[in-house]
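Q: coordinates only, sequence not included:
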């Protein structure tokens, strides 16, 4: 608090059920430097001092929202009032037929500093969808004591999340299925394929829900109509499983610089590997990236967007604003996109994450990471490659509480569980599993991992390995494993 020079007043909510233990003492300490008010006092102050209503203009700045900082220092994005409202109006066109306004509820648990959570909450207030707030640590029954988890308690109709959340749910679901007998496993996996096929042809498919998928639906309250995923590409197998065992998963694409949303699928869209059609709030085009052999004439290129939802510039950074925004208002997203035959947008990768290998060909790091997350052994993965390599390598994140179980499943002998992560037999078993994933998903040799090292401590925003939006902080992950990473490079024959 001693470093805070500009803040003079602090406002807090009084809990109607009584202040938690220690709060009164903490508030008294704050009073020594700041003017402290309750929200009720502020309301009374407003009533006693009425002023003329001042309605903001559409072009006026509504807020400064900071980017996640996955590749560097977060940037302050200037978002206007019309930017926020045009996004709300844009998504309303797409999903209004699937919502009962005034009745449906959404579970919100991502930080409101993340643009996905912010624009969804704004849309709920705009349209009349009820919001129930939870936290990532209290979502499920397993994460709380003597009460229900947030999902079971609220029983939402809509839920949002980032790919890492859905990857974790998928892994947990499939591990439970794989513990079942042969007949149950066969029935489950066959039902997933059958339901997706029937859904693709717009045929009745919900008859399986009460038999095969009852447990998975009950675990989320039994009322989900659809879930929203965003922040990064989600793997097709994750979306396929969610569509069958839970509810339709719609994939959206957005960024802070576009007030949160650029394109989105509709809940009855049965296709995969795309982020839907552009929202009415923007116009969109693909621009050539010749160095990576992406050309707009082939329906591929860097995604550029323009419209009322596009930001007004970066806070105190005119140079970067000029690099990102063209004079005629096009935002260069840095994402590489491709048009599908149905006119939907598919995200191939980030322009900055396209890496040229020693062969002269490019590989897409984020797309590869999404594919390798099909492995049920890993929690997360960060792939590295450069122009010296013929194949990439990776740092693999495995939940420390699961390492011993994985070692036992693969017949790896060990004396001390804390040493398994560096056990050569264990590392080889993980690499072999990831190489099987590569083969099953049709990856080329130059996209197949040559080597891995293992980090047994879960990456999270708390230890600065992930952003608040659960994206990899590549530089921090690389620096944390510097010596081990260099040893892996040496084992690959690199200096």
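A: Received, thanks. In this text, all values refer to a predicted model and were calculated from it rather than measured experimentally.
Q: rest of the way, CA atoms for contacts and neighbours
A: Noted.
Q: list the contacts for residue 56?
A: Counting by Cα atoms under 8 Å, 6 or more residues apart in numbering, residue 56 touches residue 81.
Q: helix or strand: which one has it?
A: Using DSSP states H and E, residue 56 sits in no helix or strand.
Q: quick check: residue 240 is in a helix.
A: Yes: according to DSSP: H, G, I helix; E, B strand; the rest coil, residue 240 belongs to a helix.
Q: so how far is residue 366 from it?
A: From residue 240 across to residue 366, the span is 19 Å (Cα to Cα, to the nearest Å).
Q: try residue 183
A: Distance from residue 183 to residue 366, by Cα to Cα: 36 Å.
Q: ok, those two, which is more surrounded?
A: Neighbour count, other Cα atoms under 10 Å: between residue 183 and residue 366, residue 366 has more, with 20 against 8.
Q: use this one as the comparison:
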């Protein structure tokens, strides 16, 4: 029975004992596999090594690393001794690390490389709770993680009975991890999740994954994030090989090398894949471009269960052979599923990828719900475009009178770490978690998310604006990379746009518009008129008081590194409004 995180290890050993490629990572030009035997032994040695170094149940241990097999060995090693795993983003700043370390008082930290060690090095003397620091790659003056393995292997016989006793003492509802949410405002919140929170989600969602132990996946979303971490556990439960991408920049190359059968992603990455495909398609010779655009237009009208009729299906068969087969090849040629979460997925992309026989299963959840609340499955009738699917088995959902989605079930967090007041704000006495998202039902069983409760604002004329819906629609334009809708307590809504400069450069080349740099092109009158045309196209679907009346272009590309986006690629609205405060005042002056 898999009820605790480390039960996955025994499940792996029992059901997939001879697997040679449980995990795979790239070193130099070679892909290095790790077998079931290595996984089990390394995890156990980590447990023994930690115990030998005095780390005990309920101690906090931080990991700051990229996606790699070693993360799993440490994760399981910590779970088996009842230590609390605190995985952190490698991209956050030193100030955030300082805050988290002060709050959770870790006794040890694992980092992946020299760069990340340098980020936390100034904090090591400041925080006296930290006794041990290990690195996964060789870093001067830092203990390599293999030294911990050696310590554990030597202590095995001495500590075997003790480890078994500790494992037997750990209950499913015990605290297993604290996941600090990236946060779009203020300090990060520590979400406390139990073993059962995670494992209930894994067990309930495993049936939606149409892969087995003969398949492999590519992992590239941050493994410290609840979404990729839960999927990572799900893969392990089903014995699916996990290949870790070298970086976010090498995803395309790694897909072609490994030819995986699926992966978890976020809408922003799918949008970028689509943009690259469209840019390439539009640069084809006339006849090929005509066929390409015909196939894309056909795909955007795709309906499930052959609802468009035989003539559409006949055309689709041709489009798949001539155009969409090349999309599969670009993703390695074997993709059977993609799951998408973290933000709303554009419906046109959902239809298009399904038409291309690359099914995207959109789901919904939060860190506080471990994370899945609802998810589309991989076949009709358990899929509905534009929704996040049916509610997960064992989870309850209701819509409050103000439209807020409330969830209750075994996946709901224990609370926020050292913050009972904030916990009470979101968890009521009946166990309902208040998600902060606005939603509704479609066909009485499919959940649809419409916006974030806190992001909905009112103009000075009393009109409610749901910015996320407008922003998502604007991103359908190839000219627009990101946008933020503004206008709270103002006369009308406006938008600040970060254009898609890759597309713009190609567009300017075709239209013979000089493109020297981003700063120059955003003030070009032809470009301004063209992007306003895109806004007007979106405006046709809005009621008159909700239409965008003004806009500004900016020369900056918004990224997590530059601070405008969270690590999960969500807009940091407060940061953006502060950054463009003068521009906003100019719009409404």
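A: The structure has been received and is ready for your questions. Note that this is a predicted model, so its numbers are computed, not measured.
Q: residue contacts, residue 102 of the second structure?
A: So residue 102 of the second structure contacts residue 127 (Cα under 8 Å, 6+ apart).
Q: quick one: map it onto the first structure.
A: For residue 102 of the second structure, the aligned position in the first structure is a gap, per TM-score structural alignment.
Q: for residue 102 of the second structure, pull up the helix or strand it's in.
A: Taking DSSP H and E as the criterion, residue 102 of the second structure maps to helix 94-104.
Q: next, the buried residues of that helix.
A: Neighbour counts over helix 94-104 of the second structure (16 or more other Cα atoms under 10 Å) mark 97, 98, 100, 101, 104 as buried.
Q: report the mean deviation for the host helix or strand of residue 336 of the first structure after fitting onto the second structure.
A: Element membership for residue 336 of the first structure, per DSSP H and E: strand 331-339. Strand 331-339 of the first structure differs from its equivalent in the second structure by a mean of 0.6 Å after superposition (mean Cα distance after the TM-score superposition for the first structure).
Q: in the second structure, what range does that strand match?
A: Counting by TM-score structural alignment, strand 331-339 of the first structure corresponds to 433-441 in the second structure.
Q: which stretches in the stretch 151-300 of the first structure count as helices?
A: Along the stretch 151-300 of the first structure, counting by DSSP state H, counting those that start in this stretch, helices occupy 163-178, 182-200, 214-218, 236-245.
Q: just name the most buried of those.
A: helix 236-245 (a mean of 21; mean count of other Cα atoms under 10 Å).
Q: residues touching it, excluding its own?
A: Contact with helix 236-245 of the first structure is made by 166-167, 170, 191-192, 195-196, 209, 213, 216-217, 248-249, 272-273, 374, as judged by Cα under 8 Å, 6+ apart.
Q: before we move on, the earlier item: want to throw the helices of the stretch 151-300 of the first structure into JSON lines with distance to residue 454 of the first structure?
A: Below are the helices of the stretch 151-300 of the first structure laid out as JSON lines (distance: least, Cα to Cα, whole Å):
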{"stretch": "helix 163-178", "distance to residue 454 of the first structure": "18"}
{"stretch": "helix 182-200", "distance to residue 454 of the first structure": "30"}
{"stretch": "helix 214-218", "distance to residue 454 of the first structure": "31"}
{"stretch": "helix 236-245", "distance to residue 454 of the first structure": "23"}
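Q: and of the ones you listed, who's closest to residue 112 of the first structure?
A: Of all the helices of the stretch 151-300 of the first structure, helix 163-178 sits nearest to residue 112 of the first structure, with 16.5 Å by Cα to Cα.
Q: please look at residue 452 of the first structure and residue 427 and confirm they touch.
A: Yes: applying Cα atoms under 8 Å as the test, residue 452 of the first structure and residue 427 come out as touching, 7.1 Å apart.
Q: neighbour count: these two, which is higher?
A: Legend: neighbour count by other Cα under 10 Å for residue 452 of the first structure and residue 427, higher for residue 452 (24 against 20).
Q: so the more buried one is in which element?
A: strand 451-455.
Q: which residues in the second structure does that strand align to?
A: By TM-score structural alignment, strand 451-455 of the first structure lines up with residues 550-554 in the second structure.
Q: buried ones in that stretch, by neighbour count?
A: Buried residues in stretch 550-554 of the second structure, defined by neighbour count with 16+ other Cα under 10 Å: 551, 552, 553, 554.
Q: cool, stretch 41-61 of the first structure as well?
A: With the criterion 16+ other Cα under 10 Å, stretch 41-61 of the first structure contains buried residues residue 61.
Q: ok, now stretch 501-512 of the second structure?
A: Buried residues in stretch 501-512 of the second structure (16+ other Cα under 10 Å): 501, 503, 504, 505, 506, 507.
Q: need the counterpart of residue 481 of the first structure in the second structure.
A: Aligned by TM-score structural alignment, residue 481 of the first structure pairs with residue 580 of the second structure.
Q: where in the first structure does the helix or strand encompassing residue 43 of the second structure align, residue-wise?
A: Assigned by DSSP H and E, residue 43 of the second structure belongs to helix 36-52. Counting by TM-score structural alignment, helix 36-52 of the second structure falls onto no part of the first structure.
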